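>>> Coordinates only, no sequence provided:
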């Protein structure tokens, strides 16, 4: 029976994810290999399936973290699908308004991590607490991504405010209640996860609206090059968002379905 690219991508990603999560019948090394492959498969789902960009991106992050954790425990070679900047993304197919929303999410996360880096630098001077180098690097990456997204957006209105409220950060610099789930987690982990959530939701909404418009009769004629540009853009964005989620997982944010998916 013929299946389209989306169906094939989902079938393969689901099969390998089941293998990766099978702690009873599947040997540990085979689980690692399956997770390493599934992280790529779910990015393919994000690209090929109009209604599953959000799911594909976040499930890729789950598999990335599973493979990464296994590699660290057993000393295996593992190349993460880490994307923190968009330097090599030269063509934009998504609406400028969507990219502006993504830039806002990146800029907001960049400001918040910069504030926390400042607080930890002061704490380090006073009592030798954890330093701020990683947070400063994280902040720089967010701000650079925001700048690149706005460049791609062209003449679209820039939604970035550069400075945001610091009340919650001042009150909860180490752990905070995630407004999306109600769970308490590491503050930076919550910031990263909510940045990823805002971004995948914005792209998913755009894709869904576009799909609905074409199904209602609007023209969607694309050249082969335009289709490739779209796939390249969705791939790079999915990898960027997944990187934020993996960072959150590495800081203790739960990577379980109930924490990531509304209907889990």
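Nice, I can see it. Worth saying up front: this structure is predicted, and the values here are computed from it rather than measured.
>>> going forward, measure contacts between C-alpha atoms and count neighbours the same way
Will do.
>>> Could I get the contacting residues of residue 246?
61-62, 64-65 (C-alpha atoms under 8 Å, 6 or more residues apart in numbering).
>>> Which helix or which strand is home to it?
helix 224-250 (DSSP states H and E).
>>> Among the contacts of residue 246, which ones are in helices?
61-62, 64-65 (DSSP state H).
>>> Could you dump those residues into a markdown table with distance to residue 53 and neighbour count added?
Output for these, formatted as a markdown table (distance: C-alpha to C-alpha, whole Å; neighbours: other C-alpha atoms under 10 Å):
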| residue | distance to residue 53 | neighbour count |
| --- | --- | --- |
| 61 | 12 | 30 |
| 62 | 14 | 26 |
| 64 | 16 | 28 |
| 65 | 19 | 25 |
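>>> Let me have the residues you listed in JSON lines, extended by distance to residue 33.
JSON lines is the format used below for the ones in helices among the contacts of residue 246 (distance: C-alpha to C-alpha, whole Å):
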{"residue": "61", "distance to residue 33": "15"}
{"residue": "62", "distance to residue 33": "14"}
{"residue": "64", "distance to residue 33": "11"}
{"residue": "65", "distance to residue 33": "13"}
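>>> I'd assumed residue 245 was in contact with residue 58.
Yes. At 7.2 Å, residue 58 and residue 245 qualify as touching, with contact defined as C-alpha atoms under 8 Å.
>>> here's the one I want to compare it with:
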């Protein structure tokens, strides 16, 4: 089992969709237990397992560690029996920062860290389709098994609710910080230039059917393949253009891993 193991279901393409084993509220609870037991000290996995009531080499321990890493709450060092983990600054802001709005901002940042959650946040919030629609989409379009699709949907819903992300309309200023690059032009240039930059950097968009009755959340699609972001949308008003611009700005976080890799 790898150090970064999470629920990993084979996708139709070469990549498998990864998502956290537990939702953000459960991850924060696990981080709080580490803070109580170990404070700022790095702790061996066996010691963390004892804190969480897991065996030193159990799959639950490794999956939980991986989930906290995906949310940006945990960092590790070393390997094998010498591997240690400790809380990140983001985790400590969530647990200890009492300044007005600080914890809420940190929670939103953590919720957007996992790539799949960030992607579907831009598509499903605030108008998430029905459970059956979402499960079918994950199963047929992304290669999830039905069980994994239901698990992801549960993790997604609990995370969005806990971080109050529905209030942000799927985008906003609290997106995960990203590494500066030429992609910065997307957020600093006029709306027309933003669309042109994305079109030039991404593959040809996937055609979407035009349906005047479909809600906005079902009329656009954002995908990331390697260092390319593709967005396809059917827009009906200037206000929806503005929403797409905000979604693009939020989704720059999806490229963070590839930019620094």
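The structure has been received and is ready for your questions. From a predicted model like this one, the values you see are computed outputs, not experimental measurements.
>>> Would you give the TM-score for this superposition?
Here the superposed chains carry a TM-score of 0.28, computed using TM-score structural alignment, normalised by the length of the second structure; 119 aligned residues with a C-alpha RMSD of 5.7 Å.
>>> Between the contacts of residue 246 of the first structure, which sits nearest residue 105 of the first structure?
residue 61 (18.3 Å; C-alpha to C-alpha).
>>> Report the spatially closest residue to that closest one, excluding sequence-adjacent ones.
residue 242 (4.9 Å; C-alpha to C-alpha, 6 or more residues apart in numbering).
>>> What's the local residue count around the one you found?
If you count neighbours by other C-alpha atoms under 10 Å, residue 242 of the first structure ends up with 32.
>>> who's in contact with it?
Contact analysis of residue 242 of the first structure by C-alpha under 8 Å, 6+ apart lists 57-58, 60-61, 196.
>>> now the longest helix anywhere in the first structure and helix 224-250, what's the angle there?
For the first structure, the longest helix by residue count, based on DSSP H, is helix 96-127. Angle, helix 96-127 of the first structure to helix 224-250, by axes from the mean of the first three to the mean of the last three C-alpha atoms, to 10 degrees: 30 degrees.
>>> follow-up on the earlier one: how about the next helix or strand after the helix holding residue 246 of the first structure: buried residues?
Downstream of helix 224-250 of the first structure, the next assigned helix or strand under DSSP H and E is helix 257-260. By neighbour count with 16 or more other C-alpha atoms under 10 Å, helix 257-260 of the first structure contains the buried residues residue 260.
>>> Equivalent analysis for stretch 113-127 of the first structure, please.
113-121.
>>> between the ones in helices among the contacts of residue 246 of the first structure, which is closest to residue 191 of the first structure?
residue 61 (15.8 Å).
>>> Now do the buried residues in the helix or strand that contains residue 242 of the second structure.
Taking DSSP H and E as the definition, residue 242 of the second structure sits inside helix 238-251. By 16+ other C-alpha under 10 Å, the buried positions in helix 238-251 of the second structure come out as 241, 243-251.
>>> Where do the helices of the stretch 1-150 of the second structure begin and end?
Remark: helices assigned in the stretch 1-150 of the second structure by DSSP state H, counting those that start in this stretch are 24-38, 45-52, 59-70, 89-96, 102-111, 115-124, 131-142, 146-162.
>>> export those helices to JSON lines and tack on distance to residue 256 of the second structure?
Below are the helices of the stretch 1-150 of the second structure laid out as JSON lines (distance: least, C-alpha to C-alpha, whole Å):
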{"stretch": "helix 24-38", "distance to residue 256 of the second structure": "20"}
{"stretch": "helix 45-52", "distance to residue 256 of the second structure": "28"}
{"stretch": "helix 59-70", "distance to residue 256 of the second structure": "13"}
{"stretch": "helix 89-96", "distance to residue 256 of the second structure": "17"}
{"stretch": "helix 102-111", "distance to residue 256 of the second structure": "13"}
{"stretch": "helix 115-124", "distance to residue 256 of the second structure": "9"}
{"stretch": "helix 131-142", "distance to residue 256 of the second structure": "21"}
{"stretch": "helix 146-162", "distance to residue 256 of the second structure": "20"}
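>>> Quick one: closest of these to residue 198 of the second structure.
Comparing those by C-alpha to C-alpha, helix 115-124 comes nearest, at 15.8 Å.
>>> Give me the angle between the closest one and helix 238-251.
Using the same axes, to 10 degrees: helix 115-124 of the second structure against helix 238-251 is 170 degrees.
>>> Can you check what angle separates helix 115-124 of the second structure from helix 131-142?
120 degrees.
>>> Mind giving me the packing neighbours of helix 115-124 of the second structure?
strand 18-19, strand 220-225, helix 238-251 (3 or more C-alpha pairs under 8 Å, 6 or more residues apart in numbering; DSSP states H and E).
>>> Out of those, which gets nearest to residue 30 of the second structure?
When these are compared (using C-alpha to C-alpha), the closest one is strand 18-19, at 17.1 Å.
>>> what's around residue 192 of the second structure, how many residues?
Neighbour tally, residue 192 of the second structure, other C-alpha under 10 Å: 11.
>>> What's the separation between it and residue 245 of the second structure?
Applying C-alpha to C-alpha, to the nearest Å, the value for residue 192 of the second structure to residue 245 of the second structure is 10 Å.
>>> I'd assumed residue 197 of the second structure was in a helix, is it?
Yes. Counting by DSSP: H, G, I helix; E, B strand; the rest coil, residue 197 of the second structure falls inside a helix.
>>> From residue 188 of the second structure, how far off is it?
Counting by C-alpha to C-alpha - residue 197 of the second structure and residue 188 of the second structure are separated by 11 Å.
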